[in-house]
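Peer 1: model the structure of this input:
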Amino acid sequence: MEKKEWYLEYEIQYNRPGLLGDISSLLGMMSINIVTINGVENSHRGMLLLCKSEEQIMRLRSILNTMDTIKITKLRRPKLRDRLAVRHGRYIHSDIDDKKTFRFNREDLGVLVDFMAELFMKEGHKLIGIRGMPRVGKTESIVAASVCANKRWLFVSSTLLKQTVRNQLIDEEYNEDYLYIIDGIVSARRASERHWQLVREVMRLPATKVIEHPDIFVQETEYKMSDFDYIIELRNNDDEEITYETVEKEAKTNDGFSMFDF
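Peer 2: Here you go, the predicted model:
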C-alpha cells in the first residue's frame, strides 16, 4: 500500500523537557514517519507525516488527545498552506471573510515567492490577482516565482522597466506553459482595441494569468472579482492601506513606453 502524507499541528500546553522526543518515539512505534518538522509561530509545532493507512492516523489522534501537554489543532491531508507553514515556520494569513485572499508583508517576500511558485506549477487555467502599492515588490515577486516554478513569463502590460503594452504576440507565445502578466492600470490607461483584443485572447488560454491591480482590471473588462482563483495583497507593513489614487498617480508619471506599443 502506498504511503500518504498527513499534516499534524499541535499547540504546546506545557513545554516540558523531552516532549518532542516522546511524540517522535510514539510516531516511530506506530510506524509513522516524520518527513518535516518545524515550529509554526508562537507555541505551535507542525509536522508532515507519512503513513500507510488512515487507521494509523485515527489511532494517533486518540492517543494524542489523552496528552495534557499538547492540544491538536490540525490533523489532515496537507494543504499548500500547511506545507509552507512547516517549510517557513510561519502561517500564510488569509482574509477572514474571503478565504481566497492571502495577505503578505514585504518582509514575507520569500514566503510569497514560494507560495506563488506552488500555484504556478499547477497545470491549467488559473487567474491570480495581486494588489499593492508602487515599489512594494509585486512584479519582482511574480518573476521570481516564475523562475522557481520553471515557467516562462510574458508581460502583456507592465511597468517593470518602463511601461510596456503588447498589441500582439508571436505564434510561439500562445503557449499554456507561459505565465502571462497583465498590469490592470497600464492596460486601462492604454486601452486600445488591439490591446484589449490580445488581453481577451490571453484570458481564454488554459494557462496561468497574473493580474496586477485586479480591481482596476475588472472595472475596464467584463471580468468580475469572483472570476479570480486567488487574490494576493502585498504591503510594506500591516498598517498600510492599498489606495489606487496613489498607484494611478505613480503610473501617470511614467511616460516611457516600450517598442511593444506599436
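Peer 1: going forward, measure contacts and count neighbours with C-alpha atoms only.
Peer 2: Fine.
Peer 1: so how far is the host helix or strand of Phe115 off the chain centroid?
Peer 2: Using DSSP states H and E, the element containing Phe115 is helix 109-120. In terms of Cα atoms, centre = their mean, to the nearest Å, the centre of helix 109-120 is found 5 Å from the chain centre.
Peer 1: in that helix, what counts as buried?
Peer 2: For helix 109-120, burial by neighbour count (16 or more other Cα atoms under 10 Å) applies to 109, 111-120.
Peer 1: repeat that for stretch 183-202.
Peer 2: Using 16+ other Cα under 10 Å as the test for burial, stretch 183-202 gives 183-188, 195-196, 199, 202.
Peer 1: got these as a markdown table, with distance to His88 and secondary structure columns?
Peer 2: What follows is the buried residues of stretch 183-202, written out as a markdown table (distance: Cα to Cα, whole Å; DSSP: H, G, I helix; E, B strand; the rest coil):
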| residue | distance to His88 | secondary structure |
| --- | --- | --- |
| Asp183 | 29 | strand |
| Gly184 | 31 | helix |
| Ile185 | 33 | helix |
| Val186 | 34 | helix |
| Ser187 | 35 | helix |
| Ala188 | 37 | helix |
| His195 | 40 | helix |
| Trp196 | 39 | helix |
| Val199 | 36 | helix |
| Val202 | 34 | helix |
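Peer 1: which residue ranges of the stretch 51-200 of the chain form helices?
Peer 2: Here the stretch 51-200 of the chain has its helices, by DSSP state H, counting those that start in this stretch, at 54-64, 80-88, 109-120, 138-148, 184-189, 193-204.
Peer 1: which stretch among those helices comes nearest Leu48?
Peer 2: helix 80-88 (7.6 Å; Cα to Cα).
Peer 1: for Leu169, which non-adjacent residue is closest in space?
Peer 2: Spatially, and ignoring its direct neighbours in sequence, Leu169 is nearest to Leu198 (7.9 Å; Cα to Cα, 6 or more residues apart in numbering).
Peer 1: I have a second one here; can you model it like the first so I can compare?
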Amino acid sequence: MSKKEWYLEYEIQINRPGLLGDISSLLGMLSINIVTINGVDQGCRGLLILAKNDEQIARLESILQTMDTIRLIKIREPKLRDRLAVRHGRYIQRDADDKKTFRFVRAELGLLVDFLAELFKQDGHKLIGIRGMPRVGKTESIVASSVSANKKWLFVSSTLLKQTVRNQLIQEEYNVNNLFIIDGIVSTRRASEQHWQLVREIMRLPAVKVVEHPDIFVQNTEFSLEDFDYIIELRHEHDEKITYELGNNHLFSNATFGGFDF
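Peer 2: Below is the predicted model:
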C-alpha cells in the first residue's frame, strides 16, 4: 500500500531541549516518515509526513493531544498553503473576511512566485487579480512564476517594457496552456473596442488569466470581482495603502491613479 502525505502543525508550549527529538521518535515508533519540517510561525512548527493508513494518523493525533509541551494545531491532508509554509518557513497571509484574497510584501517575492507558479500549473480556467502600487514587482512576479510553471506568457496589455495593447492574436497564441496577462488600467485608458473583443475571447478560454489592477478592470467592464478565483495584494511594506490617483481625470469616478507609468 502506498503511503499518504499529511500536514502536521503544532505550537510549542514548553520549549525544552530534545522536544523535536521526542516528536521524531514518536513518529518513528508509529512508522510515520518525516518528509519536511520547518518553523511556519513564531513558536510553531510544520511537518509534511507520510503514513500508511488513517489509523496511524488517528493514533498520532490522540497521543499529541495528551502532551503538555505542545498544542496540536492542524493534522490534515496538506493544502497548497501548508506546503509553501513548510518550504519557506512562513504562512501566506490570507484575508480573514475574503478567503480568496492573499497578501504579500516585496520581501516575500520568492513565496509569491512559488504560490503563483503552483496556481499556474493547474489546468483549466483560472482568473487571478493582482493589486499593488507601481514598481512593487507585480508583472515581474507573474513572469517569473510563468517560467517556474513552464508556461508561455502573453501580454494582452502591459507597460513592462513599453506600452502594449493588443487587438488580435495569431492562431497559435489561442493556446489554453498559455498564460494571458492583462493590465486593467492600460486596457481601460488606451484600448479600442477591438481590444475589448479580444479580452472577452480570452476570458472564454479554459486557460489562466492574470489581471493587474482588477478593481479598475471590473469598474469598466461587465466582469466583477466575484469572477476572480484569487486576488493577490502586493505591497512594499505591510502597512502600505494601495491607492489609485489620477488627478482630475473624470474617466474614473470612483478611483484615481497617480504615479502610474503609461
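Peer 1: for the buried residues of stretch 183-202 of the first structure, which one is nearest Arg59 of the first structure?
Peer 2: Of all those, Arg59 of the first structure sits closest to Val202, with 49.7 Å by Cα to Cα.
Peer 1: how near is that closest one to Ala188 of the first structure?
Peer 2: 16 Å (Cα to Cα, to the nearest Å).
Peer 1: got it, and His88 of the first structure?
Peer 2: On the measure of Cα to Cα, His88 of the first structure and Ala188 of the first structure end up 37 Å apart.
Peer 1: quick revisit: now render the helices of the stretch 51-200 of the first structure as CSV, adding distance to Ala251 of the first structure.
Peer 2: Formatted as CSV, the helices of the stretch 51-200 of the first structure follow (distance: least, Cα to Cα, whole Å):
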stretch, distance to Ala251 of the first structure
helix 54-64, 54
helix 80-88, 33
helix 109-120, 23
helix 138-148, 14
helix 184-189, 7
helix 193-204, 18
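Peer 1: and whatever residue of the second structure lines up with Val186 of the first structure, what does it touch?
Peer 2: Under the alignment by TM-score structural alignment, Val186 of the first structure pairs with Val186 in the second structure. Neighbouring residues of Val186 of the second structure by Cα atoms under 8 Å, 6 or more residues apart in numbering: 157-159, 163, 165, 262.
Peer 1: among the residues you listed, which recur in the first structure?
Peer 2: Retained in the first structure: 157-159, 163, 165, out of the contacts of Val186 of the second structure (criterion both residues aligned by TM-score structural alignment, their matches' Cα atoms under 8 Å).
Peer 1: who wins for neighbours among the residues you listed?
Peer 2: Sorting these by how many neighbours each has (other Cα atoms under 10 Å) puts Ser157 first, at 27 neighbours.
Peer 1: which of the buried residues of stretch 183-202 of the first structure lies closest to Glu245 of the first structure?
Peer 2: Ile185 (11.0 Å).
Peer 1: so the closest one makes contact with Gln219?
Peer 2: No: counting by Cα atoms under 8 Å, Ile185 of the first structure stays clear of Gln219, with 10.1 Å between them.
Peer 1: once you drop chain neighbours, what's closest to Ala144 of the first structure?
Peer 2: Using Cα to Cα, 6+ apart and skipping residues adjacent in sequence, the residue nearest Ala144 of the first structure is Val113, 6.4 Å away.
Peer 1: wait, the one you found sits on Ser141?
Peer 2: Yes: with contact defined as Cα under 8 Å, Val113 of the first structure counts as touching Ser141 (5.7 Å).
Peer 1: now the residue nearest the centre of the second structure: how far from Thr188 of the second structure?
Peer 2: In the second structure, the centroid-proximal residue (Cα atoms, centre = their mean) is Phe115; its distance is 4.3 Å. Noted for Phe115 of the second structure: a distance of 28 Å to Thr188 of the second structure, by Cα to Cα.
Peer 1: Glu9 of the second structure too?
Peer 2: As judged by Cα to Cα, Glu9 of the second structure and Thr188 of the second structure stand 45 Å apart.
Peer 1: what do you get for Thr69 of the second structure?
Peer 2: Thr69 of the second structure sits 56 Å away from Thr188 of the second structure, going by Cα to Cα.
Peer 1: Ile49 of the second structure too?
Peer 2: Counting by Cα to Cα, the gap from Ile49 of the second structure to Thr188 of the second structure is 48 Å.
Peer 1: and the strands in the first structure, which stretches?
Peer 2: Remark: strands assigned in the first structure by DSSP state E are 4-12, 33-39, 44-51, 70-76, 93-94, 101-105, 126-132, 152-155, 157-158, 164-165, 178-183, 208-212, 230-235.
Peer 1: got a list of what Lys74 of the second structure touches?
Peer 2: 7-10.
Peer 1: highest neighbour count among those?
Peer 2: Ranking the contacts of Lys74 of the second structure using other Cα under 10 Å puts Glu9 first, with 24 neighbours.
Peer 1: how near is that residue to Val86 of the second structure?
Peer 2: From Glu9 of the second structure over to Val86 of the second structure the distance is 10 Å, taken as Cα to Cα.
Peer 1: so what sits against both of these two?
Peer 2: Common contacts of Glu9 of the second structure and Val86 (Cα under 8 Å, 6+ apart): 46-47.
Peer 1: before we move on, the earlier item: from memory the residue nearest to Leu169 of the first structure sits against Gln168, does it?
Peer 2: Yes: using Cα under 8 Å, Leu198 of the first structure is in contact with Gln168, at 6.1 Å.
Peer 1: shared neighbours, the two?
Peer 2: Listed as contacting both Leu198 of the first structure and Gln168 by Cα under 8 Å, 6+ apart is no residue at all.
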